[in-house]
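*Asks:* I'll drop the sequence and a predicted model, then ask my questions.
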Amino acid sequence: MIFAGLSRNKPVISIQTNKTIEAEFGVATRLNFFQAAGRMSWAYCRNVCSDQSGGARLSINRRAGVPPAARGSQADWANSNGLSAGLPLRPRRSRSASWSHCTAKMARRLPMNPEFGFIIFLAVLCLSASAASSEERVIIISPHNEAIRLEFARGFRQWHQQEYGTPASVEWRSVGGSSDALRFVISEFAKKPDGIGIDCFFGGGEEPFLLLSDKKLAARYPPPAEVLAGIPQSFNGIDVYDPNLTWFGAALSSFGILQNARVQKIVNLPLATRWEDLTQPRLYGWVGAGDPRNSGTMTVMFETFLQAYGWERGWQMLAQLGGNVRKFDRVSSTTAKDVTLGETAYALAIDFYGFTQVSVAGRTNLTFALPQDFTAISPDGLAILKGAPNLTTAERFVDFVLSEAGQKLWFLPRGHPEGPQKYSIERMSIRPGFYSRYRGVSNIEFSPFDLKQNFRYDGKLGRGRREILPAMIGALIIDTHSELQAAWRAVVQRGRKVEEVTELGRAPLSETEAFQLATNQWKNAEFRNLKKIEWQTWAQKRYRAIAKGSAARVENVGIRIRQ
């Protein structure tokens, strides 16, 4: 409890928690007062002002032995400003709310006496520190969108209150897509190897967590047995969580084709049921995709093409698909929204974005199809980072996300008593029992645990090529997109001859060469930059030659770097 008042010729601060401390400052001159008060450190105020009850109040101390004249003027001022002895000023739990609340009152009630005003200001700082330290928090970097961030922050706060008797808050950090977030985290650890002031990495597929685990940047955490009960460690060769417990699948992801059925009907376009349908010439300009240099989702999707079709055939498919793409978006969520708006009729999309857009526009307008030729299922991860500043709360956040309470936020529809309240999330749960228990309740109608297919996505192979593949796609398809489209149109006009389609999709290096490059020289920044320029120049010359009908095979430019 904090009391401020005047004692004879001296201002008095009485700071009371379990015991009372009085600090008196001489005011022979105004300068001496502020010099003396300034020696009261912020850390000291914070420790003294903390109160186990969580309450604090600021008032005029009328019993401080003030001379009659001073006492009268002080009481008049207090009454005129609505401030009486014992008037509580209780801060909110939120740090920002506490500060705005207290400073607003201070602005209305600040006395004309500057020494007295400083006392109130000092007390407000103490109140703000006390309120800020009273609530548990966890700091999370995530590429997830606002819907997931809001629902999981709300859900965790309520769950923490029920389990531990106090609420807990989530502070989100966002730097873009999952590739952006991963680069940021790794660069920060390079400067601060013991910890970067962030507790968790949440979302972005599987590869970021494999990389963080390999670099020893993900902390091992064994959740309680009751939390892991009902969650398989793996199925169909897919890890749901790391056997060494350095990361956990928070949800399961699949990739498919989001389609605008109304646009397809108007312009007479077909329903796509296979990935190769997106290479049909009639779809030119109607396909949307994201940039894998910014989106981890797109990186996984393009990597899936190369694994499912093989290196050479996969690049041919990507070149033809790239020729049909209207534009490459920096953020993959924009790609899905463009289908809803009718800017495109098809989009490569993760299931979550697909289901969300379908729920917004309606099933008669949009559809999300899992292609029949192959479908990749992979976990969308969560990990505690090395040196987490709020380790206990971070571990509790992991427990919450894996628990039934957390999984229901992914799986149940908006408005369900145990589901999300404001936004539909619509993602596949890591708990197999949910699919039968909530059949007819959840909008997710199939179980990935029942899916039978021959294709198995190789997460370790994808992790090894994660840095080089986006650079190759950027140089060969995205940065040279206008030249690729011109070449693709020319190939189509000439009847899509096999040799021209093969040349259009030829990669500048073999799969073995790409993997060797990724594990060795790609760590050299100068080499990386020059190699990107080399690939881009090579692709431009090749596409221009194909557009002109030249049969000449364009070889690599072969830019050298300084040794």
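*Replies:* Good, I have the coordinates.
*Asks:* from here on, contacts and neighbour counts on C-alpha atoms
*Replies:* OK.
*Asks:* in the lengthiest helix in the chain, what counts as buried?
*Replies:* The longest helix of the chain (DSSP state H) is helix 525-548. For helix 525-548, burial by neighbour count (16 or more other CA atoms under 10 Å) applies to 527-528, 531-532, 534-543, 545-547.
*Asks:* Report the distance from that helix to the chain centre.
*Replies:* Helix 525-548 sits 33 Å away from the centroid of its parent chain (CA atoms, centre = their mean, to the nearest Å).
*Asks:* what packs against that helix?
*Replies:* Counting contacts by 3 or more CA pairs under 8 Å, 6 or more residues apart in numbering; DSSP states H and E, helix 525-548 is packed against helix 468-473, helix 481-493, helix 498-504.
*Asks:* SS state for Ile139?
*Replies:* The three-state label given to Ile139 by DSSP: H, G, I helix; E, B strand; the rest coil is strand.
*Asks:* burial of it, as a residue count?
*Replies:* Ile139 has 21 neighbours, counted by other CA atoms under 10 Å.
*Asks:* Below is structure B, check it against A:
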Amino acid sequence: MQKRTWVAAAMAAGLAWGAAGAAGAATVTVLTSFPKELTSAYQKAFEAANPGIKIEILNKNTTAAVAYVRELPEGQRPDVMWASAPDAFEVLARAKLLTPAPDTVNKNAPTKIGNFPLNDPEGMYYGQALAGYGIMWNTRYLKAHKLEAPREWSDLTKPEYFGHVAISSPSRSGTTQLTVETILQGEGWDKGWTQLLEMMGNAAAVTDRSFAVPDGVNNGQYGLGIVIDFFGLAGKYSGFPVDFVYPSVTAVVPANIALISGAKNADEAKKFMAFTMSSAGQQLLFDPKISRLPILPYDTLKAPAGYPVPQEVAKRAKVHFDTNLAESRYQVVINLFDQMVTFRLKELQAATKAIQEADKALKAKPNAQGKDLLAQARSLAYSPLVGEGNAKDPQFLELFKKSRRDVAVSKELTGMEQMWADKAKSNYAKAQQLAQQARGMAK
């Protein structure tokens, strides 16, 4: 009864807010990377409670959204930024492109999830939902291919998963960038990249949009997908034959919402932000097509039976996500991933297949020289082209934060990326050759 009263009160407040603003109709432009299933639900519910305000959804992936806000002058920018990646909000905050809106915060929400602050300590952006990172799989697909369900990221490096894994490019998906960064923070730079590259050697595809991965797993195109949790949970609770797991190396961080500086309709935008964090707005997250983790305690909401509890997931998670670290190397990580994986997937796949075949042959018939050659092949294929020293060098990192509109900067960055691409291609070809030689010695 108490829950119903809380929801009713929140909706009544929303209706009262709407009545007050009905006299002057306004349009709030929301810039977001979220799928239509989520944005449509919030748009419909908010407009019903606030008939004087229209919501316009402008959908862009997170990286493109950040660039879009940075390029527009004040007065022409969207009103609200709404996305999963906390480091993207940090980029906008440091560029002074966000405005505090403390009156939109729901006081019933906790201040922290695990050790991670729910809201930006500087008050520039606010947690609206919670998310963790993991692996989803199609249960029928795994049964048909006689594959075990994975539990850890390291499982995806095993030869039996070759050609069965899908991921989206972190340069095109903020949620994938967060997943990659979480692994790097959990394992450390060098070990993290080695694990990522071994996993990616088993990849069937690197997609342009994050939605393509869960869609492909749901319909059986791919066996497994590296995803943010709500993709796996949405598939599961919508009735697809899929399941999802949080590996131990994961993090629970907020999906954020913020008021953009120079917003044309700031007051109305704040009303929308407040609605998304209200009890009524949080309850929408349990819709099977949305399936996100709310910021509010479950005793104030009506959660489905067995639904993941974010505080419990956070307690098990080994990664205490460092937003400042993620923001500092944001461009380096996504550019490096593209040059080593996205644009060189076929070469990485070929090297990985040769390594796996050589490893199998040498286990059946050991050979010392073959073992050495195989170790060299692994080093070439699975070592990052940027060492940990450079990844910590402020001067090196600063280059990637500069605008490509500067001709000199653009030339330097393009030259570096081409060098990475050429080196990756050469390393994979050499790794494949060495692995094939190693396999030959086992005959």
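*Replies:* In hand now; what should we look at? Remember, it's a predicted structure, so these values are computed and weren't measured experimentally.
*Asks:* TM between them?
*Replies:* Overlay of the two chains. TM-score (TM-score structural alignment, normalised by the length of the second structure): 0.84; 393 aligned residues with a CA RMSD of 2.1 Å.
*Asks:* In a markdown table, list the helices and strands packed on helix 525-548 of the first structure along with distance to Tyr353 of the first structure and mean neighbour count.
*Replies:* Formatted as a markdown table, these follow (distance: least, CA to CA, whole Å; neighbours: other CA atoms under 10 Å):
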| stretch | distance to Tyr353 of the first structure | mean neighbour count |
| --- | --- | --- |
| helix 468-473 | 21 | 21 |
| helix 481-493 | 25 | 20 |
| helix 498-504 | 31 | 17 |
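*Asks:* So which of those helices is nearest Glu276 of the first structure?
*Replies:* Closest to Glu276 of the first structure of those is helix 498-504 (CA to CA; 13.8 Å).
*Asks:* Once aligned, what mean separation remains between the closest one and the second structure?
*Replies:* Compared with the second structure after fitting, helix 498-504 of the first structure has a mean deviation of 3.0 Å; criterion: mean CA distance after the TM-score superposition for the first structure.
*Asks:* In terms of helices and strands, where is Leu210 of the first structure?
*Replies:* Per DSSP states H and E: Leu210 of the first structure is located in helix 207-214.
*Asks:* Buried residues in that helix, which are they?
*Replies:* In terms of neighbour count (16+ other CA under 10 Å), helix 207-214 of the first structure has its buried residues at Glu207, Pro208, Phe209, Leu210, Leu211, Leu212, Ser213.
*Asks:* For Ile139 of the first structure, see how far away the second one is.
*Replies:* Put plainly, it is Pro208 of the first structure. Applying CA to CA, to the nearest Å, the value for Pro208 of the first structure to Ile139 of the first structure is 18 Å.
*Asks:* Looking for the alignment partner of Gly495 of the first structure in the second structure.
*Replies:* In the second structure, the residue paired with Gly495 of the first structure according to TM-score structural alignment is Asp359.
*Asks:* same question, Glu513 of the first structure
*Replies:* In the second structure, the residue matched to Glu513 of the first structure (TM-score structural alignment) is Asn390.
*Asks:* Under the alignment, what does Glu207 of the first structure map to in the second structure?
*Replies:* Aligning on TM-score structural alignment places Glu207 of the first structure opposite Asp87 in the second structure.
*Asks:* likewise Ala383 of the first structure?
*Replies:* Using TM-score structural alignment, the equivalent of Ala383 of the first structure in the second structure is Ala258.
*Asks:* Assign a three-state SS to that match, would you?
*Replies:* With three-state DSSP as the criterion, Ala258 of the second structure reads strand.
*Asks:* Pull the distance from stretch 376-391 of the first structure to the chain's centre.
*Replies:* From the chain centre to the centre of stretch 376-391 of the first structure is a distance of 11 Å (CA atoms, centre = their mean).
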